[in-house]
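Participant: I'd like to go over a predicted model; first the sequence, then the structure.
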Amino acid sequence: MTQVHIIQNFAPGGIEHLVLALAEAPDIHVFSLEGTIGTLADAWPKIGAVATRLDAFGKCPGVDVRLPFRLARRLRQIKASSVVTHHAGPLVYGGAATRLAGINTYAHVEHDAWHLDQWRRRLLVRGALALYRPHRVAVSRVVANAARKRTGFSFRVIPNGVDCDAFRPVRKDEARMRLGLPTDKRLIGCLGRLEHVKGFDRMVEAARYLPEDVMVVIWGEGSERWRLTERICELGLSERVIMPGRTDRSNAIYPALDLFCLPSRSEGLPLSMLEAQACGVPVVASDVGGVRDGLCPDTGLALTLSDREPWRLADALLRHLEGLPAGDPRPFIQANLSFSETRDAYRALEVSHA
């Protein structure tokens, strides 16, 4: 068996972290439409572990009519037995390549549905689903229902899962010492791409309403870094809101936190939120996408956020900090969102036919 997962660009993100985890199995191959193996590995050294089973096709912006044929040729060369595409671009190019290569077992995964609100994207995805007839998968019930409403096709759910052996609780003081973080502060952490959709500007604005003994740490990189940095300085929060950059050791970060915050404007079923809970850290999150599907009901809080009312997020964070729930979110993740079940579900697609 050789299962191929096709993604747009193998750069740090929720989809890519999931695919990277799946690719730890020796029979999983990854196709990245964009980039070269060299540029991808330079930008994200962690993918070096799967470099021998990674192909990058260097797609440039715009339509590439030859790409499906290149993908199909490579699929035949490695004797792929099944294909899984993730998101719209891989659906269009990978779906065509899968059918050109004569591969029957093909699944497509929707990780969020907000992009389907754009009518052109909706028509593109709906047409590709009708033409290529993949087995349709969504990462949460909310995403599945939203995708069904927008495309007219039903989706089964394979939720994102967490490796609970890799993500586990550690003594908070030890975790902070390793990271060089203060032990006399209450820490709220965020992790993700520094892009507008992730809502970290909301966290920065909310920080000015938090007490001085609360520190906010935002890990990640992206196009919003300089804008966020400037705003932090404008608000005089440089000592209380820090951005250490990207990390490939997220399992070392979560145990250092008192609380994890996900302030996103749009999401599917975010891995960072699941990972934090696997480490025993409660979560306050924006009520978007499939967040409620992945939030421990005993320890987590989902709320509607507004850019104009940052104090509401600050109030929710402070109330959660001062009255931290007695429960532990880790058993919820172990019981409902374990990576072993996610991996087995994707393996089972091998015997599913379009």
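Facilitator: Great, that's in hand.

Participant: drop to CA atoms for contacts and neighbour counts, all remaining ones
Facilitator: Noted.

Participant: which residue ranges form the helices in the protein?
Facilitator: With DSSP state H as the criterion, the chain has helices at 14-22, 37-43, 67-77, 88-100, 119-132, 141-151, 172-179, 200-207, 225-234, 250-253, 271-278, 310-322, 330-336, 339-348.

Participant: hey, which of those is tucked in deepest?
Facilitator: helix 271-278 (a mean of 27; mean count of other Cα atoms under 10 Å).

Participant: Which elements pack onto that helix?
Facilitator: strand 259-262, strand 283-286, helix 330-336 (3 or more Cα pairs under 8 Å, 6 or more residues apart in numbering; DSSP states H and E).

Participant: could you redo the last one with a cut-off of 6 Å?
Facilitator: helix 330-336 (3 or more Cα pairs under 6 Å, 6 or more residues apart in numbering; DSSP states H and E).

Participant: mind checking how far the helix it packs on is from the chain centre?
Facilitator: Remark: helix 330-336 is offset 18 Å from the chain centroid, using Cα atoms, centre = their mean, to the nearest Å.

Participant: Kindly report the same for stretch 260-272.
Facilitator: Centre-to-centre, stretch 260-272 and its host chain are 8 Å apart (Cα atoms, centre = their mean).

Participant: same deal with stretch 340-354?
Facilitator: The answer for stretch 340-354 is 20 Å, by Cα atoms, centre = their mean.

Participant: distance between the ends of that stretch?
Facilitator: One end of stretch 340-354 sits 24 Å from the other (Cα to Cα, to the nearest Å).

Participant: hmm, who's touching that stretch?
Facilitator: Stretch 340-354 is contacted by residues Ser82, Asn104, Thr105, Arg133, Pro134, His135, Gly161 when judged by Cα atoms under 6 Å, 6 or more residues apart in numbering.

Participant: Leu18 versus the fifth one, what's the distance?
Facilitator: In other words, Pro134. 20 Å.

Participant: residue contacts, Gly280?
Facilitator: Pro169, Asp328, Pro329, Arg330.

Participant: measure it to Glu322 for me?
Facilitator: Distance from Gly280 to Glu322, by Cα to Cα: 17 Å.

Participant: can you check Gly127 too?
Facilitator: Counting by Cα to Cα - Gly127 and Glu322 are separated by 51 Å.

Participant: Equivalent analysis for Val143, please.
Facilitator: According to Cα to Cα, Val143 stands 33 Å off from Glu322.

Participant: let's bring in a second model and compare:
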Amino acid sequence: MPGSHRRKRAVFIINSLAGGGAERIMTTLLRASGPWRDRYDISLVLLDRERGAYPVPDWVDVIEFDSRHRLLPGVLALRRLLAELRPEVTLSFLTRANVSNIAATWGTQTTCIISERVNSSAHFGGRMRALASKLLLRLSYPRADHVIAVSDGVAQDLVRNFAVRSNRISIIPNPVDHALIETLGAKPMVPPVEGEFVAATGRLVPNKNFAMLIEAFAQSGLPGSLVILGEGPERRRLEAQIARFGLQGRVRLPGFVDNPFAILKRATLFALPSNAEGFPNGLVEAMACGLPVVATNCASGPSEILLDRAREAVQGLVPCAAGAVVPTNDPHAFAEALRLVHDPAMRALRGAAASAITRKFDIVPTTGRYWETIEKIVTASRRPPFSAHGSGIATSGQVS
């Protein structure tokens, strides 16, 4: 636990605080880090100058660059700053911030910790630019002092495909602020949604596969509407698909919403149609709102959260206490699962089970695991290098 020692400096790094799951988790983590203020001066570096969607505690020193989404300017600016601040440790979220963190701390006394939020192999796909990104990760990620993965699937992907040694990985899921979700969930819905509805959240991008969800909803015959919260480049394509299915007025795309919890609290169930996730924040936060869920068995996270099983061990449509897990990109199976989980006789029980599962991700113990890992790695980095033969990936913040 925090004690009365000389304060060190910890620098957190992320691309920006524009709307997104990783950005929200970064501010959640910082907000819960107050008990460590007597041990650390805490700074937050934003690589890009963008309008922030999430507030930062006023005791966190915020430094904003203007890298314009480019890697090299961010690396150079960050290296200059770290030379001035001389922090004991850095912790970064998101790929570009992670690579910048590794490059800026290379050859210094600063302990470099990165957090991988996505299943990188599934996230990047197979295009030429994606292949270049994968190569950059394979060259850089093994040079971090430690990697925090948000799920076992993400951790295994780092070991198999990006040459990260297993003894340099800890698995810590994203924190869930139940008290804040309850407070925000009690507020009025903006925008208001009338009647019964299925909810989904996420950026409107191909990997989230909302096109499949719209098709499944059309096949399901469920009453009411489908509300997809989020914005992104797929909007026009999705709007055209909604028109083709004749679902105007029944499928709504309200865009980015400041308070999604007020809407989630009033939904019938939650749908996660993704082809790839790291740790599905939207799924867990919807479960914390007491919603039963239908989720694809994507890489990574849903099967671990809902079934406590590896993705590879799950085949077909699998009902569970909190809802159902279905194969990826299968609208027929997803429609069947929507009908199953929509059943009013079981909906309340499934919602209660979903909420109970999320308690293991509560903000206080999860934030504690982050800081325990930070302090262990800072201490370990002052000793001889890690053994080349790790004893395995560490869980619950434990370092092998």
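Facilitator: Yep, it's here. Keep in mind that what you see is a predicted model, and the values were worked out from it rather than measured.

Participant: just to revisit the earlier point, of the contacts of stretch 340-354 of the first structure, select the buried ones using a ChimeraX command.
Facilitator: In ChimeraX, selecting the buried portion of the contacts of stretch 340-354 of the first structure, with burial taken from 16 or more other Cα atoms under 10 Å, looks like this:
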select :82,104,105,133,134,135,161
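
Participant: Just the contacts of stretch 340-354 of the first structure: which are in strands?
Facilitator: Ser82, Thr105, His135 (DSSP state E).

Participant: just checking, what residue in the second structure corresponds to the last one?
Facilitator: What it means is His135 of the first structure. Aligned by TM-score structural alignment, His135 of the first structure pairs with His146 of the second structure.

Participant: So its match sits against Ile113, correct?
Facilitator: Yes - between His146 of the second structure and Ile113 there is a contact at 4.9 Å, judged by Cα atoms under 6 Å.

Participant: Please name the nearest non-neighbouring residue to Arg68 of the second structure.
Facilitator: Leaving aside its sequence neighbours, Arg68 of the second structure sits nearest to Asp48 (Cα to Cα, 6 or more residues apart in numbering; 5.6 Å).

Participant: contacting residues around the one you found?
Facilitator: The neighbourhood of Asp48 of the second structure, defined by Cα under 6 Å, 6+ apart, consists of Asn15, Ser16, Phe65, Asp66, Ser67, Arg68.

Participant: and the equivalent of the first one over in the first structure, how many neighbours?
Facilitator: This points to Asn15 of the second structure. By TM-score structural alignment, Asn15 of the second structure lines up with Gln8 in the first structure. For Gln8 of the first structure, the neighbour count with other Cα atoms under 10 Å is 24.

Participant: got the contact list for Gln8 of the first structure?
Facilitator: Taking Cα under 6 Å, 6+ apart, one finds Ser32, Leu33, Pro90 in contact with Gln8 of the first structure.

Participant: would you turn the residues you listed into JSON lines with distance to Leu194 of the first structure?
Facilitator: Below are the contacts of Gln8 of the first structure laid out as JSON lines (distance: Cα to Cα, whole Å):
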{"residue": "Ser32", "distance to Leu194 of the first structure": "22"}
{"residue": "Leu33", "distance to Leu194 of the first structure": "22"}
{"residue": "Pro90", "distance to Leu194 of the first structure": "23"}
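
Participant: still on that earlier bit, what is the nearest of the contacts of Asp48 of the second structure to Gln248 of the second structure?
Facilitator: Ser16 (34.3 Å; Cα to Cα).

Participant: quick one: contacts for the closest one?
Facilitator: Leu46, Asp48.

Participant: any idea how far it lies from Ala288 of the second structure?
Facilitator: With Cα to Cα as the criterion, Ser16 of the second structure and Ala288 of the second structure are 26 Å apart.

Participant: what's the answer for Ala335 of the second structure, then?
Facilitator: Taken as Cα to Cα, the span from Ala335 of the second structure to Ala288 of the second structure is 23 Å.

Participant: Check Leu82 of the second structure too.
Facilitator: To Ala288 of the second structure, Leu82 of the second structure is 38 Å away according to Cα to Cα.

Participant: same thing with Ile181 of the second structure?
Facilitator: From Ile181 of the second structure across to Ala288 of the second structure, the span is 8 Å (Cα to Cα).

Participant: Likewise for Ala271 of the second structure?
Facilitator: For Ala271 of the second structure, the distance to Ala288 of the second structure - Cα to Cα - is 14 Å.

Participant: again, but for Val294 of the second structure
Facilitator: Going from Val294 of the second structure to Ala288 of the second structure by Cα to Cα gives 14 Å.

Participant: same question, Gly249 of the second structure
Facilitator: As for Gly249 of the second structure, its distance to Ala288 of the second structure is 28 Å (criterion: Cα to Cα).

Participant: what's the matching residue for Arg292 of the first structure over in the second structure?
Facilitator: Counting by TM-score structural alignment, Arg292 of the first structure corresponds to Ser303 in the second structure.

Participant: Sorry, slip of the keys, the one I care about is Val217 of the first structure.
Facilitator: Residue correspondence, TM-score structural alignment: Val217 of the first structure in this structure matches Val227 in the second structure.

Participant: contacting residues around that match?
Facilitator: Contacts of Val227 of the second structure by Cα under 6 Å, 6+ apart are Ala199, Val251, Arg252.

Participant: In a markdown table, list these along with neighbour count and distance to Pro344 of the second structure.
Facilitator: Formatted as a markdown table, the contacts of Val227 of the second structure follow (neighbours: other Cα atoms under 10 Å; distance: Cα to Cα, whole Å):
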| residue | neighbour count | distance to Pro344 of the second structure |
| --- | --- | --- |
| Ala199 | 25 | 16 |
| Val251 | 22 | 21 |
| Arg252 | 18 | 23 |
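
Participant: Can you tell me which of those residues lies closest to Leu76 of the second structure?
Facilitator: Ala199 (42.1 Å).

Participant: residue in the first structure matching that closest one?
Facilitator: Counting by TM-score structural alignment, Ala199 of the second structure lines up with Gly189 in the first structure.
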